[in-house]
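Novice: Give me a model of this one.
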Amino acid sequence: MDATALRTLPALHRLLERPEGVALLRQHPRAAVVDALRAELAVLRRQLLPFDPAPFFATAAAGLAAAARPGLRQVINATGVVLHTNLGRAPLPQAAREAVAAEAAGYCNLELDLETGRRGHRHAACAALLTELTGAEAALVVNNGAAAMLLALSALAAGGEAVVSRGELVEIGGGFRIPDVIRQGGARLVEVGATNRTRLADYEAAIGPETRLLLRVHQSNFLQLGFTAMVEPGALATLAKARGLLSVVDLGSGALVDLSAYGLPAEPTMGQAVAQGFDLVVASGDKLLGGPQAGLLLGRAEVVAQLAAHPLMRALRCDKLTLAALEATLRLYRDPTRLLQAVPTLAMLAATPAGIGDRAARLLALLPDGTGEIIEGTSLVGGGSLPGAELPTRLIALQGPAEALARRLRLGRPAVMGRIAQDRLLLDLRTVAEAELPALAEALRAAA
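Specialist: Model prediction:
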């Protein structure tokens, strides 16, 4: 195509008047269509290509459709990782989803006391449930677990020292480390003990005039095995009280019930930490609790009051949708007999290999013969919770090139995430809800 022919390219306004252009204008904002057509014309000029209506408008339409898709999309989690951080961790209970929809539809009494007509506290409902369920005197909610720890250190230890065992200086997701959070909170870190063994005498020797609190960080995202020793939690809380200091424990995963009742490894609960005498307990809402992303702070009333009055509190507070979802989730814990039916996270963790295998067989029955086979495997808890716990499961091993099939499933509608092992794409239905099976079957047929 020579320079003379370039001048024969249609003008932009002519493209908009063509049937193809009119169709695009019906589906997308005019400014977006203009930009897309202009970009395609620029490609033709740059590459000295002739104008061909069919591929020209098809390319523009594909680009407009891609730009119109939401950034956050539904994903069917067939990885078997229950608390998958990249996929949003805990799926919300039905009651929490309904609560979010109800509050999102209009106004609510977020900071209004309906009885008095005066300003109220946005945390009141969640705080009341947390104190009821754990025995704490008071509670507070912020936007995530790291924010909860930052607020605690800023309000209680700024300008002083926080004493922590070397074996508890953990790194959480995204490269954030406990020492960094302590420094950001304005406190000075005092490390005690050795990486694998810390004794009560180590804490006693580290206490000085600048000490503000003794911090216990539960090792929720890794295991220490072998020649190890840790101070019993209650003993640490007792030492702090005897020396006029505060004791704070970061539980991380935020369990409210004894998970051993469901055949899982025991995990310290928030209620147990309160009973052990800690002044403040810090935990997450979107891990073993099974609720939305939130940071939970509960303990003695005067300590929680200090946090509520700190300037950071306004920057770290939750919005109405998070509080609605958290309140609805906490209400479910009032009836422990129905938790497995009501809280998806707990149901997934407690699912048996036989039950998962039955679901896998039902899925394969919806697919052509030879799609895959059921094999034994393990699931993971994920989200930095119950490290080392491998849950026996049943997997569907799909036939075909694993990488190519995985990519087609990721790009489908809905997107599907599995995991690849030994050059096979594996689907673990522990993390797939019964209601998702038809959509998963359709996605597999389309990808194949």
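Novice: rest of the way, CA atoms for contacts and neighbours
Specialist: Fine.
Novice: Can you list the residue ranges for strands in the stretch 251-400 of the chain?
Specialist: Remark: strands assigned in the stretch 251-400 of the chain by DSSP state E, counting those that start in this stretch are 280-284, 295-299, 372-382, 390-398.
Novice: again with the stretch 51-200 of the chain
Specialist: Residue ranges of the strands in the stretch 51-200 of the chain, as given by DSSP E, counting those that start in this stretch, are 75-77, 81-83, 112-113, 118-119, 138-142, 161-165, 188-192.
Novice: isn't residue 360 right next to residue 395, touching?
Specialist: Yes. In this structure residue 360 lies within contact range of residue 395 using C-alpha atoms under 8 Å: 7.4 Å.
Novice: Can you work out which residues contact both of the two?
Specialist: Shared contacts of residue 360 and residue 395, defined by C-alpha atoms under 8 Å, 6 or more residues apart in numbering, comprise 374, 429.
Novice: quick one, which of those two is more surrounded?
Specialist: More crowded of residue 360 and residue 395, by other C-alpha atoms under 10 Å: residue 395, with 27 against 23.
Novice: pretty sure the more buried one is touching residue 427, no?
Specialist: Yes. With contact defined as C-alpha under 8 Å, residue 395 and residue 427 form a contacting pair (5.5 Å).
Novice: what about the strands of the stretch 251-400 of the chain, which gets the closest to residue 416?
Specialist: When those are compared by C-alpha to C-alpha, strand 390-398 sits nearest residue 416, at 13.3 Å.
Novice: after that closest one, next one along is what?
Specialist: On the C-terminal side of strand 390-398, the nearest following helix or strand under DSSP states H and E is helix 402-410.
Novice: So which elements touch that next one?
Specialist: On a contact count with 3 or more C-alpha pairs under 8 Å, 6 or more residues apart in numbering; DSSP states H and E, helix 402-410 meets strand 415-417, strand 424-428, helix 437-447.
Novice: Sequence B follows; please return its structure for comparison with A:
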Amino acid sequence: MKDLFRKIKKVDKLLQLKEFEGIREIYSDSYLMDSIKLGISITRKKITEGQLTDEASIDSSIISNTFKLITLEQKPKLQKVLNCTGTVLHTNLGRAILSKKAKENLYLLADQYSNLELNLDTGKRGSRYDHITDLLKKLTGCEDALVVNNNAAAVLLILTALSKGKESIVSRGELVEIGGSFRIPNVMDFGGAILKEVGTTNKTHLFDYEDAINKNTALMVKVHNSNYTINGFTKTITAEELVPLSKKKRVPIYYDLGSGALFDFTAYGINEPTVKQLITSGVDILSFSGDKLLGGPQGGIIVGKKKLIDIIKKNQFLRAVRVDKLTLSALEGTLLEYLDMEKVRIDNPTINMLTISLEELKEKALLLSQMFKQEAIVFSIKKINSLSGGGSLPDKMFPSYSLVLADSEGISIPKIVDKLRFNTIPIIVRVKDNQLIMDLRTIKDEDFKMLVAEFSRIYHGEKL
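Specialist: Predicted coordinates for the structure are as follows:
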């Protein structure tokens, strides 16, 4: 064993081997030498454990170890996956995927300087928010707009700026918790707002709000049930119903819309108020997410009355949650497509997946099933229900079609699922009753060939 250890070359000598010639054009010698040291450590361990006993194999072992380490280290941890779950806004999988226009805008600015805070008309410093303000004014009917890094930040910023040290009235039925233990009461407390609870969990009346208003009332807050439902013996007051009281008492309405839709989904059986409808109804300030029903990048979009937006813009907390140029560029691209409401249903992937017809999904299922049959893999086609996901449309089930593979002799569904997840491009599926399920709603047509090829390789490898 000691003789084998003595045969291990010095790092600088190993670096001169012809096997490293190509990679030295990509990485610096110092980086490669550090990697080789780690490669040597693995080889030494193999010698100690008796796994390597041949002197002639020492160099090749170190070389192999080094290349594997570099490949693993250089591989991005954040990577593309195939979403075969049918959940359109899957939080674990990054929620909304960007449209073509959003990607073009993003690529255009990613490696270039930009006029982020330069007014090209005057040559003086401008505001980063100006780039999307006019678009949001046109699409929502608001007087002014602002964007921060997510809707949670938007909620906290609004409460801090407009209700610090003052009361905000919220129905007990809307004191919700969303992902990551983000609770409305805690957020209000953190922002310095005084929570004034009204009504009960299942019933809140208009008089509950009116009775709670006093000289220290700053806001009446509505929290949209974007990730929960309360059914049965219930009553809630809509934002529209609050507007007359708001005007009478001169207390503004803030609506935490959460998901936030600019597209009217009514024709597709989805009862979700649009931002424009709420602004038109008289809501004073409203916030929503960019990466949910809007189908854009993560962001907290604030729209409403200019006098309230101006107060928010002056709050020091805005600097801590301001949005960057890449998010703004992707958001602008997303919003530009909304100028043509008929075409955005096709161009925006989120809207397209939520409104695709059952007939189209069936055609996709038949095509993909046939492609699998050509690889000697037989799936059954079954109807299934998809979900919007991402804390959106909690009570809406979307009829869909899926390909289903059952456990059988020589095939282990759990093993296949694991191997799909560890694939070079991970393939994420659903599993129920020991059946592998792929919902066609979230599978892109352009990914069919790759999906079939990768799945086939894993499937037939498992059978062997």
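Novice: ok so, going back, possible to save the strands of the stretch 251-400 of structure 1 as TSV with distance to residue 140 of structure 1?
Specialist: Output for the strands of the stretch 251-400 of structure 1, formatted as TSV (distance: least, C-alpha to C-alpha, whole Å):
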stretch	distance to residue 140 of structure 1
strand 280-284	10
strand 295-299	5
strand 372-382	26
strand 390-398	33
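Novice: I'd like to know which of the ones you listed lies nearest to residue 128 of structure 1.
Specialist: Nearest to residue 128 of structure 1 among the strands of the stretch 251-400 of structure 1 is strand 295-299; the distance by C-alpha to C-alpha comes to 10.7 Å.
Novice: quick one on the thing from earlier: could you dump the strands of the stretch 51-200 of structure 1 into TSV with mean neighbour count and distance to residue 43 of structure 1 added?
Specialist: Output for these, formatted as TSV (neighbours: other C-alpha atoms under 10 Å; distance: least, C-alpha to C-alpha, whole Å):
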stretch	mean neighbour count	distance to residue 43 of structure 1
strand 75-77	22	34
strand 81-83	26	44
strand 112-113	14	57
strand 118-119	10	59
strand 138-142	27	49
strand 161-165	25	60
strand 188-192	19	58
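Novice: In CSV: those strands, plus distance to residue 437 of structure 1.
Specialist: What follows is the strands of the stretch 51-200 of structure 1, written out as CSV (distance: least, C-alpha to C-alpha, whole Å):
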stretch, distance to residue 437 of structure 1
strand 75-77, 9
strand 81-83, 17
strand 112-113, 43
strand 118-119, 47
strand 138-142, 35
strand 161-165, 47
strand 188-192, 50
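Novice: Residue 259 of structure 1 is in contact with residue 253, isn't it?
Specialist: No. Taking contacts as C-alpha under 8 Å, residue 259 of structure 1 lies outside contact range of residue 253: 11.8 Å.
Novice: Just want to know which of those two has more residues nearby.
Specialist: Just comparing residue 259 of structure 1 and residue 253: by other C-alpha under 10 Å the higher neighbour count belongs to residue 253, 28 against 18.
Novice: residue ranges of the helices in the stretch 51-200 of structure 1, please?
Specialist: Using DSSP state H, counting those that start in this stretch, the helices of the stretch 51-200 of structure 1 run over 53-68, 94-104, 124-134, 145-156, 178-184, 200-206.
Novice: compared with structure 2, how much does the third one deviate?
Specialist: With the two structures superposed, helix 124-134 of structure 1 lies on average 1.4 Å from its match in structure 2, counting by mean C-alpha distance after the TM-score superposition for structure 1.
Novice: Please list the residues outside that helix that contact it.
Specialist: Contacts to helix 124-134 of structure 1, defined as C-alpha under 8 Å, 6+ apart, come from residues 136-141, 256, 270-272, 274, 298, 323, 326-327, 330-331, 333-334.
Novice: If we use 10 Å, what do you get?
Specialist: With C-alpha atoms under 10 Å, 6 or more residues apart in numbering as the test, helix 124-134 of structure 1 has contacts from 110-111, 113, 121, 135-141, 256-257, 269-275, 296-299, 323-331, 333-334.
Novice: Repeat that for the first one.
Specialist: Around helix 53-68 of structure 1, the neighbours that count as contacts under C-alpha under 10 Å, 6+ apart are 15, 18, 20-21, 23-24, 27-29, 32-41, 43-44.
Novice: Can you pull up the most central residue in structure 1?
Specialist: Geometric centre of structure 1, nearest residue: residue 89, 3.3 Å, by C-alpha atoms, centre = their mean.
Novice: burial of the aligned residue in structure 1 for residue 128 of structure 2, as a residue count?
Specialist: Aligned against structure 1 by TM-score structural alignment, residue 128 of structure 2 finds its counterpart in residue 122. For residue 122 of structure 1, the count of nearby residues is 20 (other C-alpha under 10 Å).
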